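Asks: No letters, just coordinates:
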């Protein structure tokens, strides 16, 4: 095999001026080369005249397979995608009479592809023509793949660097940029990385809003060699301020010398704004923007600690008078606008060092620092009362909303936040009792009143559980014949401690404690059962009226009423629901639908306290109501006040035009009775005809009525 592979002439073993060498020596030398030595003719096929033994390890082919193109030619050995390039390159080198040097791929006997480095020279004859080509082909696959891997890594790094969403940078320790990517240029508002590097030459002063952040950056680098989540405010090129977060490390050479800093930058302005919004929401009221209860406590605590010697820290508890009336009659949207207006008015009365917070509902708390005496405090309170009471326009109408204020002082009235707030609250309730639209300083005796209020709420819960409530019934009479034609169920509280308690003393507390709904449901169930009991006893069948609270209108009232009628066995025609005018107009569209659903059950509906609120005639015409009840405040003065008399006449006329019954409540004397009868009022109720009676007394009244009716027949 070796003889065939060498197949050289004697001339090839001797060269002029060299010591003659034996073919055996040349064979050994070529065999030890890591690659393939070859000689080929200068024909189109590059016909091989000599191939060394390195052919087998390089290509997987025996040398004789290529010799004289016995099995494949040199051209066939070259990968088909590289043949044209190799042919062109070697041809150019031969024409220019210089060595060739080319890298290409070959296809080995097993089908694998390897990279080779092919280099050689042309052999010329005596006439200067190319006689042959001699060359050496060496496997460079590992080097080539390593180079390609490096190029790919560089390409990927460059792609990451260029296309990263985060900014990437390198800076010198003295604060100039060496390299930045496009993302960082965009974050900082520059046209390109080059523009940023040229323009931003002093990071400390040009970039950081607070220049000391650069000092902190350097300190952390010196101490830890890196920074993580380093948040700062920085300037963009246009002067806007944004938030960024940096992660960076110090880069040293082999000798440990600091060369530069490198890292990434993330724009976090939106996150910081969101975090600030979350913090604001946690400490401020969403409606008014004022500090909320949490922030109030923190601020008051700091105000106590910062009090100057000889001065007072003042807490003022402000509660709007009759805010519930506005909310119920005009709706929550109007009520919200009122709260925002009041918040601004309170702010206008205070200094920068003072605070106003919204405690909740229609309650506000003011914290006044370093007050010298009660005279100065009183002056501020009067200013607040006047500011709140300024006219407040709503559409074409104008309201005058007043407030009641309770004042406590540190250190005189309390030494901690909770005590000061509690005592200011107590003083505020005293201001309410004094007629509203005033302020009161806390006094020790007020604690007893607060205790009484709390006792009342506790007792109300007990009263509901232990069935201490009672229903009294006041008769309604026809003005045409004086006969009883109905009754109104009125709640009383049979308290073990206080005997009989009137509703005006405990209903407001029930509203405040959220007990008015279960109490109202008890009234409706009890009244329906009692009316059915009277009918079962053979007494006069009359409708019984029950008042519905505003909060009940927000419950599943329709289903509840239907269930009560079914459970009691009372026909719906013997039940009348009384709903105040303000509740009816609170959400007119919704109320129309609710009233129609109630009316479909077969019961009667009347509008209570008519004339005290406001009603649109267009809505009143659409409401499926049966009667209007004239408020007792108008009935009381009809005999001596022309305006009240005119209003009552107008209501009677309006009701009859709309085919509604008219009921006058609070009739207490003969003059009122005569006026109402003369002006066509249909029904009356009041002390002149009978006070609210217990079940036993009203039962006797019904029996007397039955006897009187029988005698009349």
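Replies: Cool, the structure landed. The shown structure was predicted, so the numbers you read here are calculated from the model rather than taken from an experiment.

Asks: going forward, measure contacts and count neighbours with C-alpha atoms only.
Replies: Will do.

Asks: Residue 609: what's it in contact with?
Replies: Counting by Cα atoms under 8 Å, 6 or more residues apart in numbering, residue 609 touches 580, 581, 629, 630, 631, 632.

Asks: The second one reaches residue 608, doesn't it?
Replies: Right, the one you point to is residue 581. Yes: at 6.1 Å, residue 581 counts as touching residue 608 under the criterion of Cα atoms under 8 Å.

Asks: Name the residues that touch stretch 352-361?
Replies: For stretch 352-361, using Cα under 8 Å, 6+ apart, the contacting residues are 285, 288, 290-293, 296, 343, 346-347, 364-369.

Asks: if we go to 7 Å?
Replies: 285, 290-293, 296, 347, 364-369 (Cα atoms under 7 Å, 6 or more residues apart in numbering).

Asks: Look up how far residue 436 lies from residue 322.
Replies: Going from residue 322 to residue 436 by Cα to Cα, to the nearest Å gives 10 Å.

Asks: my bad, residue 130
Replies: The gap separating residue 130 from residue 436 is 122 Å, by Cα to Cα.

Asks: what helix or strand is the residue nearest the centre of the chain on?
Replies: Note on the chain: the residue nearest the mean C-alpha position is residue 278, at 7.9 Å, using Cα atoms, centre = their mean. Using DSSP states H and E, the element containing residue 278 is helix 269-283.

Asks: Tell me the helix or strand right after that helix.
Replies: Next helix or strand after helix 269-283 toward the C-terminus (DSSP H and E): helix 293-305.

Asks: chain center to the helix or strand following that following helix, what's the gap?
Replies: Remark: after helix 293-305, the chain's next helix or strand is strand 312-320, criterion DSSP H and E. How far strand 312-320 lies from its chain's middle: 31 Å, per Cα atoms, centre = their mean, to the nearest Å.

Asks: Put this next to the first one:
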């Protein structure tokens, strides 16, 4: 109606995007002519932009003496006349533009026409301005949700007190049936069907300060029960759009990280050849064992050193030596008394930790059983080999209160057996009883 009443060739609505470019969103043309689909607002003279933002309705005719900015707008729109209404925000920034234009040499507008158009555009501008602003908000909302849906992080928000889900992103909702399965429902009913109350591990108590206000982000790890996946979870309290207190939960899948951590942990604590725990884990486990049995029992540390292992390497090669060590580790693990208690200390040295209601006679019986096996050949790919082992034993708490002290004394006792020909067992206390270092220069040097 406005185009026909005032002989305009067309009417256009431009909306600004996040890059401050104006994009043609709506059009009404009385006849076809070239259109400017998009243009950068910053390409227009800044002084003229300020004028448009303040004047609201702007009228420009090519026949008149125009400013730089006015000429730029006419050239951009390929028009001979432009009447425009600017949609501005609270900071006087233009985010919408309603344009009526002429492209030919039609009759000029009268002053009375300008007044009527200004009144009409003021009314039309308020209507379209609201729509443009809603589009801007919708665009921002959709952009934000798109970002949140594609970050690789699962997110949901629930009411802090009722626990009803207020919002959820697609990646979080996908395994449970989509957003509709979450929204308006209590979080634990969706995540843990059949559960009738808040999760025991829910960190909400850590999200508020003593005055009941949101505090810092709380970080924790969680394993999903139905598929075993691991997540690094970030929880925080904040105010929702309506002012209520809400709880946002975001999580990143760290299953691969956990597996890598487990692999690193395994490599740090287990011998790559035999698969037995290594010296590092021995020290840690022995310390834990001492703390556990302190004042409530005793424990034994058995130090095994092979007799004649060098000959296997020399005669058959190091591959055969490795083959023998693997076979020996499997033999040790097959003994019930040593299962989950055997360690490779390094080279051809092994250590066992034994605690509980075990007597020294039980330890001697165990070592005798082991020596009986060593009397038989060990079958390898290149032939049968014979070997034996010397065993030193340190007792807790009699011989020491630390893992290093017990290892050192068990090693000392094992060395005594080596001096006497090997293939035997010696408790550390037996050294001090009949072969004190003060009276034995060899032991004194070893100590």
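Replies: In hand now; what should we look at? A quick note: this is a predicted structure, and the numbers were derived from the prediction, not measured.

Asks: now what about the TM-score between them?
Replies: Here the TM-score for the pair of chains, by TM-score structural alignment, normalised by the length of the second structure, is 0.65; 353 aligned residues with a Cα RMSD of 4.2 Å.

Asks: Out of the contacts of residue 609 of the first structure, list just those in helices.
Replies: The helices, defined by DSSP state H, take in 581, 632 from the contacts of residue 609 of the first structure.

Asks: got the contacts of stretch 352-361 of the first structure as TSV, with neighbour count columns?
Replies: Compiled in TSV, the contacts of stretch 352-361 of the first structure are given as follows (neighbours: other Cα atoms under 10 Å):
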residue	neighbour count
285	19
290	23
291	23
292	23
293	19
296	23
347	17
364	23
365	27
366	23
367	22
368	23
369	22
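
Asks: closest to residue 106 of the first structure among the residues you listed?
Replies: residue 285 (78.1 Å; Cα to Cα).

Asks: Distance-wise, check the closest one relative to residue 359 of the first structure.
Replies: As for residue 285 of the first structure, its distance to residue 359 of the first structure is 9 Å (criterion: Cα to Cα).

Asks: what's the answer for residue 546 of the first structure, then?
Replies: The gap separating residue 546 of the first structure from residue 359 of the first structure is 35 Å, by Cα to Cα.

Asks: okay, the two: which has more neighbours?
Replies: A side-by-side neighbour count of residue 546 of the first structure and residue 359, using other Cα atoms under 10 Å, places residue 546 first with 24 against 20.

Asks: Under a three-state scheme, what state does that one occupy?
Replies: Under the three-state scheme (DSSP: H, G, I helix; E, B strand; the rest coil), residue 546 of the first structure adopts strand.

Asks: Could you verify my assumption that it touches residue 561?
Replies: No: applying Cα atoms under 7 Å as the test, residue 546 of the first structure and residue 561 come out as separate, 11.3 Å apart.

Asks: list the residues that contact both of these two?
Replies: Common neighbours of residue 546 of the first structure and residue 561 (criterion: Cα under 7 Å, 6+ apart): none identified.

Asks: circling back: which residues do residue 285 and residue 359 of the first structure both contact?
Replies: Contacts common to residue 285 of the first structure and residue 359, judged by Cα under 7 Å, 6+ apart, are residue 292.

Asks: Which residue, neighbours along the chain excluded, lies closest to residue 333 of the second structure?
Replies: Excluding its sequence neighbours, the residue lying closest to residue 333 of the second structure (Cα to Cα, 6 or more residues apart in numbering) is residue 339, at 4.8 Å.

Asks: And for the one you found, the neighbour number?
Replies: 14.

Asks: Then the one 3 residues further on?
Replies: When neighbours are counted by other Cα under 10 Å, residue 342 of the second structure registers 22.

Asks: and what of residue 360 of the second structure?
Replies: 12.

Asks: cool, residue 102 of the second structure as well?
Replies: Number of residues near residue 102 of the second structure (other Cα under 10 Å) recorded here: 24.

Asks: Check the contact between it and residue 83; I expect there is one.
Replies: No: judged on Cα under 7 Å, residue 102 of the second structure makes no contact with residue 83 at a distance of 9.1 Å.

Asks: Which residue ranges of the stretch 551-700 of the first structure form strands?
Replies: 575-580, 604-610, 627-630, 661-665, 683-685 (DSSP state E, counting those that start in this stretch).

Asks: do the stretch 151-300 of the first structure as well
Replies: Going by DSSP E, counting those that start in this stretch, the stretch 151-300 of the first structure shows strands at 167-171, 177-180, 226-235, 241-252, 258-267.

Asks: Out of those strands, flag the one nearest residue 307 of the first structure.
Replies: strand 226-235 (34.5 Å).

Asks: Can you list the buried residues in that closest one?
Replies: Buried residues in strand 226-235 of the first structure, counting neighbours by 16 or more other Cα atoms under 10 Å, are found at 226, 227, 230, 231, 232, 233, 234, 235.

Asks: Please name the nearest non-neighbouring residue to the counterpart of residue 269 of the first structure in the second structure.
Replies: Here residue 269 of the first structure is matched to residue 255 in the second structure, going by TM-score structural alignment. Leaving out its chain neighbours, the residue that sits closest to residue 255 of the second structure by Cα to Cα, 6+ apart is residue 230, at 4.6 Å.

Asks: now swap in residue 526 of the first structure and tell me
Replies: residue 471 (7.8 Å).

Asks: State the distance from the one you found to residue 547 of the first structure.
Replies: In terms of Cα to Cα, residue 471 of the first structure sits 12 Å off from residue 547 of the first structure.
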